[in-house]
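S.K.: this one's sequence-less:
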């Protein structure tokens, strides 16, 4: 039996997520948008990847990272990102290259509703590592709700590679990748 989804809430209610407005310098020649470590991104960038050519009805992501930070933006087109901390979930519409979503470790993500021209750019705090992924939503929710599983309010979090603000580390969970489940 599939676990119930956590209730929908504003983004501010979801621990470990924040929208970042990127500096956008525009003049008659066009726009230049800047992302700098130590300014908009507070973790070392170890990997960059693009998601594109996604069919409108496809859902991607469907996982949580134990230690990885992600900085997600739509370079073109649009898509939805659902973020879930085990207590609250929010839906974020990304459709501008000067607005990004920072997702800390311990947050479940789902990507959907890609426009035909959508290109999702992700800056990640570490190289790909299968053991960093948790693909079982039920296990994610159970872990997130364990007393003392994370920050002072009991929410799951990690002290990840990129200097996360959460507490404990999510360990010993399912890492088997279902087909088409990674972002």
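M.R.: Received the coordinates, thanks. The structure presented is a predicted model; accordingly, all values stated were derived computationally and were not measured.
S.K.: from here on, just use CA atoms for contacts and neighbour counts.
M.R.: OK.
S.K.: closest to the centroid, which residue in the protein?
M.R.: Central residue of the chain (Cα atoms, centre = their mean): residue 103, 3.9 Å from the mean position.
S.K.: tell me the contacts of the spatially closest residue to that residue that is not a sequence neighbour?
M.R.: If you skip the residues right next to it in sequence, residue 103 has residue 17 as its closest partner in space, 4.8 Å away by Cα to Cα, 6 or more residues apart in numbering. For residue 17, the contacting residues are 11, 83, 101-104, 107, by Cα atoms under 8 Å, 6 or more residues apart in numbering.
S.K.: ok, structure two:
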């Protein structure tokens, strides 16, 4: 997959991850993700979001102090909004093998879900509530003081 077909990412602490996709017209598609090779960190946690009933929901709405993640839309589509405290960008997620790195101190929101959407996330660490910043004003204040790395 060519990166020139994708919108440039303008926010800090982000990037694209493209997974190998093997298509067989008769037997379906195989998409492969390997830690430290495709995913730029050791995997400690994998989770997915599905069965979205309210397609006008906004999910996420937080940043992480140290956790790194890669988010994929493996079915359907949604809008991913990223904010590094200085730049805010919206990206349409609708390629099953193209993910976005959600680095440290990167506010993210997911919205505008199509019917049947499934999100898959690889995370660099176990769940830790203390790593979350759930208040946008607190996030922007930390970034303003230079904590946005």
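M.R.: Sure thing, it's come through. Fair warning: this is a prediction, and the values are worked out from it, not measured in the lab.
S.K.: got a TM-score for the pair?
M.R.: TM-score of the superposed chains, computed with TM-score structural alignment, normalised by the length of the second structure, equals 0.89; 141 aligned residues with a Cα RMSD of 1.3 Å.
S.K.: in strands, which of the contacts of residue 17 of the first structure fall?
M.R.: Here DSSP state E is the test, and the contacts of residue 17 of the first structure give 83, 101-103 as lying in strands.
S.K.: what does the residue nearest to residue 103 of the first structure align to in the second structure?
M.R.: For residue 17 of the first structure, the aligned position in the second structure is occupied by residue 14, per TM-score structural alignment.
S.K.: circling back: for the contacts of residue 17 of the first structure, work out which two are farthest apart.
M.R.: 11 and 104 (13.3 Å; Cα to Cα).
S.K.: most remote residue from the first structure's center?
M.R.: Ranking residues of the first structure by C-alpha distance from their mean position (Cα atoms, centre = their mean) puts residue 28 at the top, at 34.0 Å.
S.K.: one step back: which one of the contacts of residue 17 of the first structure sits closest to residue 39 of the first structure?
M.R.: Checking the contacts of residue 17 of the first structure against residue 39 of the first structure with Cα to Cα, the nearest one is residue 102 at 12.7 Å.
S.K.: just give the closest residue to the closest one, not the sequence neighbours.
M.R.: residue 71 is the one closest to residue 102 of the first structure (Cα to Cα, 6+ apart), at 4.5 Å.
S.K.: still on that earlier bit, from memory the residue nearest to the centre of the first structure sits against residue 66, does it?
M.R.: No: the pair residue 103 of the first structure / residue 66 is not scored as a contact, 11.4 Å apart, by Cα atoms under 8 Å.
S.K.: circling back to that earlier point, can you redo the contacts of residue 17 of the first structure as CSV with distance to residue 23 of the first structure?
M.R.: Formatted as CSV, the entries for the contacts of residue 17 of the first structure read as follows, by distance: Cα to Cα, whole Å:
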residue, distance to residue 23 of the first structure
11, 21
83, 24
101, 14
102, 15
103, 19
104, 21
107, 26
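S.K.: can you pick the most crowded of the residues you listed?
M.R.: Of all the contacts of residue 17 of the first structure, residue 104 has the most neighbours under the rule other Cα atoms under 10 Å, reaching 29 neighbours.
S.K.: isn't that residue up against residue 64?
M.R.: No: under the criterion of Cα under 8 Å, residue 104 of the first structure lies out of contact with residue 64, with a separation of 9.6 Å.
S.K.: can you map out the helices along the first structure?
M.R.: For the first structure, helices defined by DSSP state H occupy the ranges 137-144.
S.K.: OK, contacts around residue 130 of the second structure?
M.R.: For residue 130 of the second structure, the contact set (Cα under 8 Å, 6+ apart) is empty.
S.K.: coming back round to it: mind listing what the residue nearest to the centre of the first structure touches?
M.R.: For residue 103 of the first structure, the contacting residues are 16-18, 69-72, by Cα under 8 Å, 6+ apart.
S.K.: change it to 7 Å
M.R.: With Cα atoms under 7 Å, 6 or more residues apart in numbering as the criterion, the residues that contact residue 103 of the first structure are 16-18, 69-71.
S.K.: just the buried ones from those residues?
M.R.: Using 16 or more other Cα atoms under 10 Å as the burial test, those include 16-17, 69-71 as buried.
S.K.: out of those, who's nearest residue 37 of the first structure?
M.R.: The shortest separation between residue 37 of the first structure and any of those is 11.1 Å, and it belongs to residue 71 (by Cα to Cα).
S.K.: good, wrapping up.
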